[in-house]
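**Student:** Predicted coordinates and the sequence they were generated for:
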Amino acid sequence: MTKNIIAIYGAATDTTTATLTWALALLVNHPVVLRQAQQELQSHVGRDRKVEDSDMNHLVYLQAIIKETMRLYPAAPLSVPHESTEDCIVGGYTIPRGTRLLVNIWKIHHDPQIWAAPFEFRPERFLTSNKEIDVKGRHFELIPFGSGRRICLGMSFALEAVQLILANIIHGFEFQNPSNDQIDMTESPGLVNHLATPLELLVAPRLLPYVYGDVV
């Protein structure tokens, strides 16, 4: 039981950390998007308090940013192994019963037949042409958590955690790349998709001092 708990905790924290890192790196590389997200937060939250769970439904642009982050950089680029329970044909290929299958989530998320400008960071796509698409396994063109009976058990918690943490981070602080170059978005190989190089940023508070308590 202890090993199972450690495995679940490790998987959840690793993937959530990876997604938050990708989101922050993308926002710093796209300051106009970051500023728009901060304006949304200021409009619905203000500068005199932190973001709360009850604010999430109003932060539609933030949710679009998270969807686009998960599309471009899914935390698990390959799904967990599945096994076909019967002979079937997929995309013209015969799949015998008992075949071990891995779904290439990264490839689906970057398919130019599905996504316009698939390698560009465009959160607005989830406010317009792809507005109805979510990440909960109901739309197969965007499945960062998988789909069906084997969908990630931690999906609901992960979404709430990523939304609340990212909202508070970009609401509470200004970020600047210490280099004049864009952040290197090279991906590292592995089961979890991490930024290949450490993310180093200059940080400054942007809210009223008392909001931070004893932290700042």
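**Tutor:** Received, thanks.
**Student:** For the rest of this, base every contact and every neighbour count on C-alpha atoms.
**Tutor:** Will do.
**Student:** and the gap between the nearest residue to Ala18 once chain neighbours are set aside and Pro112?
**Tutor:** Among residues not flanking Ala18 along the chain, His194 sits closest, at 5.4 Å (CA to CA, 6 or more residues apart in numbering). His194 is 23 Å from Pro112, where distance means CA to CA, to the nearest Å.
**Student:** between the two, who's got more neighbours?
**Tutor:** Neighbour count, other CA atoms under 10 Å: between His194 and Pro112, His194 has more, with 24 against 12.
**Student:** is it true that the more buried one touches Ser188?
**Tutor:** Yes - the pair His194 / Ser188 is scored as a contact, 5.5 Å apart, by CA atoms under 8 Å.
**Student:** Report the buried residues of the helix or strand harbouring Lys67.
**Tutor:** Element membership for Lys67, per DSSP states H and E: helix 60-72. Going by neighbour count (16 or more other CA atoms under 10 Å), the buried part of helix 60-72 is Tyr61, Leu62, Gln63, Ala64, Ile65, Ile66, Lys67, Glu68, Thr69, Met70, Arg71, Leu72.
**Student:** Which secondary structure elements does the following helix or strand past it sit against?
**Tutor:** As assigned by DSSP H and E, the chain's next helix or strand after helix 60-72 is strand 82-83. Other elements packing on strand 82-83 under the criterion 3 or more CA pairs under 8 Å, 6 or more residues apart in numbering; DSSP states H and E are strand 100-101.
**Student:** next up, a second structure to put side by side with the first:
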Amino acid sequence: MIDAVQVQFDTMHKLDMGLPTWKIYNTKPWKDFVRSSDYFVEVSMKYINEAMKRIETLPEDPDRELTVLEKILARDPDPKTGIVMALDMMTAGVDTTSYSTAVALYYIAKNQDKQQILFEEIVKHLPNKNGRITSDTLNELKYLKACIKESMRISPIAAGNIRQLVKDLVLGGYHVPKGVNILMPIIQLSNDEKYFPKPEKFIPERWIKDSPSSNMKTHAFATMPFGFGPRMCVGRRFAELEIETLLTKIIRNFKVEFNHDMKFESKLLYAPVSPLKFKMVDRQS
């Protein structure tokens, strides 16, 4: 499924940015997109059907925790609901979450002073390196959340966002009619000196209230890695939970270094394209 998602993203970029000849005849990118999409639905259906059978055959057990898929199917037995859930969570969450994690780890590795602050915070709330990470643990890791926000500010996975106006409005003194597409250059705003002093610097303290470097009074829309409003990323909480958990585990167990340059490329996503040559040094305690 992960391979299929990667093919989907690559081919969507080619279909969107190139000449739309695929609308006239079946080009190779279009065929690859259809093939990967069909395969994705096929695999989704396999596990959805298995989950439906488990729900029907399992004995009543009020103490058993249902999976997310089982909870959805228990409320709505129509498999289309499960397919949509799988499509949304996997398609939108595979590359985006992994790239965001890699970028956050890159900036933490390149800024050893910040990594030390983060490590000390994690040790305080997770003294045993093999201890269980709970929601209470993550709620206490304020500096970790600040590191993630700052990495998303510098290198957001979505460089821009487009929305079509549903009504006329006045924007910056200009009358913009209904139906016009508005492009919001997220990466340009989040790296603008006007909103973030020394924008090229990795300063997690910007997101810490009462810190001398705090940027908490900056316009809320100056950086929107997950979007905003009705079209905000539906998997935001899942993504944050995955990123926070993985980074906590890594930094608690390893000192991380990255002794190379990182190159980024903007396609459908703004993502790192250099090999992730992280150096992991075991922490003794």
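**Tutor:** Yep, it's here. Note that the structure is a prediction, hence the values are computed from the model and not measured.
**Student:** Nearest residue to the residue nearest the centre of structure 1 in space, please, no chain neighbours.
**Tutor:** Per CA atoms, centre = their mean, the C-alpha nearest to the average position across structure 1 is that of Met70, at 3.6 Å. In space, and not counting its chain neighbours, Met70 of structure 1 is closest to Pro144: 6.2 Å by CA to CA, 6+ apart.
**Student:** Would you check that the one you found makes contact with Leu72?
**Tutor:** No - using CA under 8 Å, Pro144 of structure 1 is not in contact with Leu72; the gap is 9.8 Å.
**Student:** Please report how far the equivalent of Tyr195 of structure 2 over in structure 1 lies from Ile66 of structure 1.
**Tutor:** Under the alignment (TM-score structural alignment), Tyr195 of structure 2 maps onto Ile114 of structure 1. Between Ile114 of structure 1 and Ile66 of structure 1 the computed distance is 19 Å (CA to CA).
**Student:** can you check Met56 of structure 1 too?
**Tutor:** Distance from Met56 of structure 1 to Ile66 of structure 1, by CA to CA: 12 Å.
**Student:** Can you work out which residues contact both of the two?
**Tutor:** Common contact partners of Met56 of structure 1 and Ile66 (CA atoms under 8 Å, 6 or more residues apart in numbering): Gln163.
**Student:** elements contacting the helix of greatest length in structure 1?
**Tutor:** Taking DSSP state H as the criterion, structure 1 has its longest helix at helix 2-29. Helix 2-29 of structure 1 is packed against helix 31-44, helix 60-72, helix 155-172, with contacts defined by 3+ CA pairs under 8 Å, 6+ apart.
**Student:** for that helix, which positions count as buried?
**Tutor:** For helix 2-29 of structure 1, burial by neighbour count (16+ other CA under 10 Å) applies to 12, 15-16, 18-29.
**Student:** Also stretch 176-193 of structure 1?
**Tutor:** Asn177, Ile183, Met185, Val192, Asn193.
**Student:** who's in contact with whichever residue in structure 2 pairs up with the last one?
**Tutor:** Translated: Asn193 of structure 1. Using TM-score structural alignment, the partner of Asn193 of structure 1 in structure 2 is Tyr270. Shown in contact with Tyr270 of structure 2 (CA under 8 Å, 6+ apart): Ser155, Pro156, Ile157, Ala158, Ala159, Phe264.
**Student:** what sits against the third one?
**Tutor:** With CA under 8 Å, 6+ apart as the criterion, the residues that contact Ile157 of structure 2 are Thr96, Tyr99, Ser100, Pro225, Leu269, Tyr270, Ala271.
**Student:** cool, and the last one?
**Tutor:** The contact partners of Phe264 of structure 2, by CA under 8 Å, 6+ apart, come to Tyr270, Ala271, Pro272, Val273, Ser274.
**Student:** among the buried residues of stretch 176-193 of structure 1, which two are most distant?
**Tutor:** The most widely separated members of the buried residues of stretch 176-193 of structure 1, counting by CA to CA, are Asn177 and Val192 (24.6 Å).
**Student:** how many other residues sit next to His58 of structure 1?
**Tutor:** For His58 of structure 1, the count of nearby residues is 14 (other CA under 10 Å).
**Student:** neighbours around Leu78 of structure 1, how many?
**Tutor:** Leu78 of structure 1 is flanked by 19 other residues according to other CA under 10 Å.
**Student:** Could you find the counterpart of it in structure 2?
**Tutor:** Per TM-score structural alignment, Leu78 of structure 1 is aligned with Gly160.
**Student:** Its match against Pro185, yeah?
**Tutor:** Yes - taking contacts as CA under 8 Å, Gly160 of structure 2 lies within contact range of Pro185: 4.4 Å.
**Student:** I'd like to check which residues are in contact with the residue lying closest to Asn161 of structure 2 once chain neighbours are set aside.
**Tutor:** Excluding the flanking residues, the one nearest Asn161 of structure 2 by CA to CA, 6+ apart is Met184, at 5.1 Å. With contact taken as CA under 8 Å, 6+ apart, Met184 of structure 2 is in contact with Gly160, Asn161, Ile162.
**Student:** Hmm, the last one is touching Leu183, no?
**Tutor:** Pointing back at Ile162 of structure 2 there. Yes - with contact defined as CA under 8 Å, Ile162 of structure 2 counts as touching Leu183 (4.5 Å).
**Student:** Please state the offset of stretch 94-111 of structure 1 from the chain centre?
**Tutor:** In this view, stretch 94-111 of structure 1 has its centroid 21 Å away from the chain centroid, taken as CA atoms, centre = their mean, to the nearest Å.
**Student:** List the buried residues in it.
**Tutor:** Ile95, Ile105, Trp106, Ile108, His109, His110.
**Student:** Can you get me a residue count around Phe126 of structure 1?
**Tutor:** The number of residues packed near Phe126 of structure 1 is 20, by other CA under 10 Å.
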